[in-house]
Each structure stands twice: as C-alpha cells, then as structure tokens.
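Enquirer: could you look at this predicted model? Sequence included:
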Amino acid sequence: MTALTNTLNPTTSSTLTIRVIKNFEYRTVKNMVLQNVNLETTTVEQLKEIIREKINTTPGFKPFRNVNYDTLKVYTKAHGAKPTNLVINFEHDEDWLLNYEHSALLSYGIENETEISFFNFEAYEKYKEHPDIQWD
C-alpha cells in the first residue's frame, strides 16, 4: 500500500500551501509554498510573520502588499474534499480559523500538504454576507 503525501514528511519538516487572498470579490489569490515548516513548534503568530515577510520580499507579491492580512484559516487538508467556493472555505469557521496566536500549528490538526488561506477578517465577513463575484 502506498503512503499518502500527508504522512510522507515528518511534522517537523512539512510543506504548506498558503493562499494569500487580496480580494474576495475579484478572486485575487496567489499561492505561496512554504517548505520545512515545523508544525510542532511553529505558532500561528510565527506563521503569520513568515508569510508577511515573504509577501514583503518576494517580487511577485508586490501587488499584495497593501492589505492588512490578519487571519489564517484552513482551506483544505491533504486528500480532503475541496470546497465549492474557489476563493475561501466558508465552512468550519469554528474549528478551522486559527484564532490562538500562541498555539502550535499541529494543535489545529494541520499536517503536511495542508492549504491555508491568509486574508483580512473584516473583508471575509463582508464577503461571507454577500458572496458576489465581480469578475468572471
């Protein structure tokens, strides 16, 4: 039997895909891959800082620098069902929002190959009330 990708890497050296969401209505999303993330020791606050640093130093993310990114939420876990909304996962707000800054990522059940969205919470709340796409 073949091992699933979420079990191939140890929790001390995992790969995460970060979905940086600049705008919900216009589906302005850019992916960032972080490798060798230690899920046992990296906290939510530390992950946010790592992502912000990459946004501020990676040329391809220059258009994404004018948003106050303050929230992380699991989009999907490896080998799990993808949400029907292409921008954000509206489900699981109670358990997939990473609300506790000092909690380790592993405590949220994050594993290798998890996709996590990074966005502005106020913009998310507005979009959740009226999930209209402005551009198709």
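Expert: Right, received. Where do you want to start? Remember, predicted model here, so these are calculated numbers, not experimental data. Numbering: from 1, shown residues only.

Enquirer: can we go C-alpha only for contacts and neighbour counts from here?
Expert: Noted.

Enquirer: and the residue most central in space within the chain, how far from Gln134?
Expert: Nearest residue to the geometric centre of the chain (C-alpha atoms, centre = their mean): Ile116, 2.0 Å. Distance of Ile116 to Gln134, computed by C-alpha to C-alpha, to the nearest Å: 23 Å.

Enquirer: test my guess that Leu106 contacts Val37.
Expert: No - using C-alpha atoms under 8 Å, Leu106 makes no contact with Val37, being 10.7 Å away.

Enquirer: what do these two both touch?
Expert: Residues touching both Leu106 and Val37 by C-alpha atoms under 8 Å, 6 or more residues apart in numbering: Thr11.

Enquirer: which stretches in the protein count as strands?
Expert: Here the chain has its strands, by DSSP state E, at 14-23, 28-37, 71-76, 115-119.

Enquirer: how far out from the middle of the chain is the last one?
Expert: For strand 115-119, the gap between its own C-alpha mean and the chain's C-alpha mean amounts to 2 Å (C-alpha atoms, centre = their mean, to the nearest Å).

Enquirer: kindly report the same for the second one.
Expert: Here strand 28-37 shows a centroid-to-chain-centroid distance of 8 Å under the convention C-alpha atoms, centre = their mean.

Enquirer: A further structure is provided below for comparison with the first:
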Amino acid sequence: MLLTLPDRHSGYFGLELHSFSEHAGSKRFEINPQKKKRFEIICNVTGLEMCDLAVLTVRLVRSFEHRNFKPVVYKDVNLDQTVEEFISFVTQDVSTRAGLPPPFKKFDYDTMKIIHQPHGAKTNELVMSLEDDETLILRDGCRLRACGVANETELAFFKMADYEKFKANPQTEW
C-alpha cells in the first residue's frame, strides 16, 4: 500500500506502508522498517471515514437567568458511544472533578444540546440558543455522531426543567 504524505519542501512524496497496528483507539503505521520510524495517525488512511476520537467542550449550565456556566473540555471522546453513556460519564466526572465549585458538582444535569459545531456560525446568546431544539438537543438512544456531534463541538449540559422555564420567559438577571 502506498501512503502519500505532504513534504514541507517539495510537495508530496509516497512511502510504502510495511506494517500496521492498532493500540488504544489510535492507529500506528510503520513506514520505513530499516530506520524504525513510526507515524501515529488517529484517522483512517483512506480519509473516507471520520476520526474515531474527538475533543468536546461541555458547558455546564447551572443558571440561565444568571448566565452561570463553566466550560469543561473532554479529550479522546468516542463519538460512537450513545448519548446516555456520554451523559453518565460526564455526570460522574463532574461530581469528582477538581477545580469545579461544589454547586456545579452537585447540580442535577439531565440534557445536552449542541451549542456550536466546528466551522459553523456562533449564536449571539450568552449561554446558548433557544432555537432548533428538535435538531440540536441530543436524543436518547442515539450515537453522538448520529446526533451531529463532531470533533471540536461545543455542548451545553443543563437541567431541562430550568431550560423550559427560561425559554417561556427569557429574562436575565444581573
């Protein structure tokens, strides 16, 4: 198999792929067995499939009225896991994460919504947009990728009852 990589001086060059191994979700390709040089590539070689792992920013929304939220970054998130699995993971992580104030750790989050997708326009809302709930709220029983979550997506994690109350009367307090 011939793997084409960009060369910073002369454009592109082709290298023959000699071996392949997979470890912890990343794929290793041995290019030159004589010199034992290795290149680690997270995406598949064909370029037709998306990356398996993503970096997601989860915005923990404690109060819509007071615009009280904290962003938390998660690396190496598997996009093929279900929404329930990811919510369970984030809930458990938030309750034990150092650096978060106790009110954020003990809050009853239950819903996730896409705030921003990579290469898309951002909303002018300070916490999150109140529109397109049917398409942007992550549905139970769905995989993250199927819900539109991709690498570098921003998600809001909040309590649905608080969101519906704020959506009915979107007044902020300062």
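Expert: Thanks, I have the structure now. The model shown is predicted, which means the values in this text are computed figures rather than measured ones.

Enquirer: TM-score them against each other, please.
Expert: Put the two chains on top of each other and the TM-score (TM-score structural alignment, normalised by the length of structure 1) is 0.86; 126 aligned residues with a C-alpha RMSD of 1.5 Å.

Enquirer: need the strands of structure 1 in a markdown table (columns: distance to Leu47 of structure 1).
Expert: Listed next are the strands of structure 1 as a markdown table, based on distance: least, C-alpha to C-alpha, whole Å:
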| stretch | distance to Leu47 of structure 1 |
| --- | --- |
| strand 14-23 | 10 |
| strand 28-37 | 9 |
| strand 71-76 | 9 |
| strand 115-119 | 10 |
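
Enquirer: so which of the ones you listed is nearest His130 of structure 1?
Expert: Among the strands of structure 1, the nearest to His130 of structure 1 by C-alpha to C-alpha is strand 14-23 (13.5 Å).

Enquirer: which part of structure 2 matches that closest one?
Expert: The alignment of strand 14-23 of structure 1 onto structure 2 (TM-score structural alignment) covers residues 54-63.

Enquirer: count the neighbours of Ile114 of structure 2 for me.
Expert: Neighbour count for Ile114 of structure 2, taken as other C-alpha atoms under 10 Å: 23.

Enquirer: I should have written Thr111 of structure 2 there, sorry.
Expert: Counted with other C-alpha under 10 Å, Thr111 of structure 2 comes out at 20.

Enquirer: which residue lines up with it in structure 1?
Expert: Per TM-score structural alignment, the equivalent position to Thr111 of structure 2 in structure 1 is Thr71.

Enquirer: how about that match, what does it touch?
Expert: Contact analysis of Thr71 of structure 1 by C-alpha under 8 Å, 6+ apart lists Leu97, Leu98, Asn99, Ser117, Phe118, Phe119, Asn120, Phe121.

Enquirer: from Ile51 of structure 1, how far out is it?
Expert: Relative to Ile51 of structure 1, and taking C-alpha to C-alpha, Thr71 of structure 1 is found at 11 Å.

Enquirer: what's the mean distance for the longest helix along structure 1 versus structure 2?
Expert: Ordering each helix of structure 1 by length in residues (DSSP state H) puts helix 44-57 first. For helix 44-57 of structure 1, the mean deviation from structure 2 after alignment is 0.9 Å (mean C-alpha distance after the TM-score superposition for structure 1).

Enquirer: corresponding residues in structure 2 for that helix?
Expert: Helix 44-57 of structure 1 corresponds to residues 83-96 in structure 2, going by TM-score structural alignment.

Enquirer: tell me the gap between that stretch and the middle of its chain.
Expert: 13 Å.

Enquirer: just the buried residues of it, please?
Expert: The neighbour-count check on stretch 83-96 of structure 2 (16 or more other C-alpha atoms under 10 Å) flags Val83, Glu84, Phe86, Ile87, Val90, Thr91, Val94, Ser95 as buried.

Enquirer: distance of Phe107 of structure 2 relative to Arg67 of structure 2?
Expert: Using C-alpha to C-alpha, Phe107 of structure 2 is found at 15 Å from Arg67 of structure 2.
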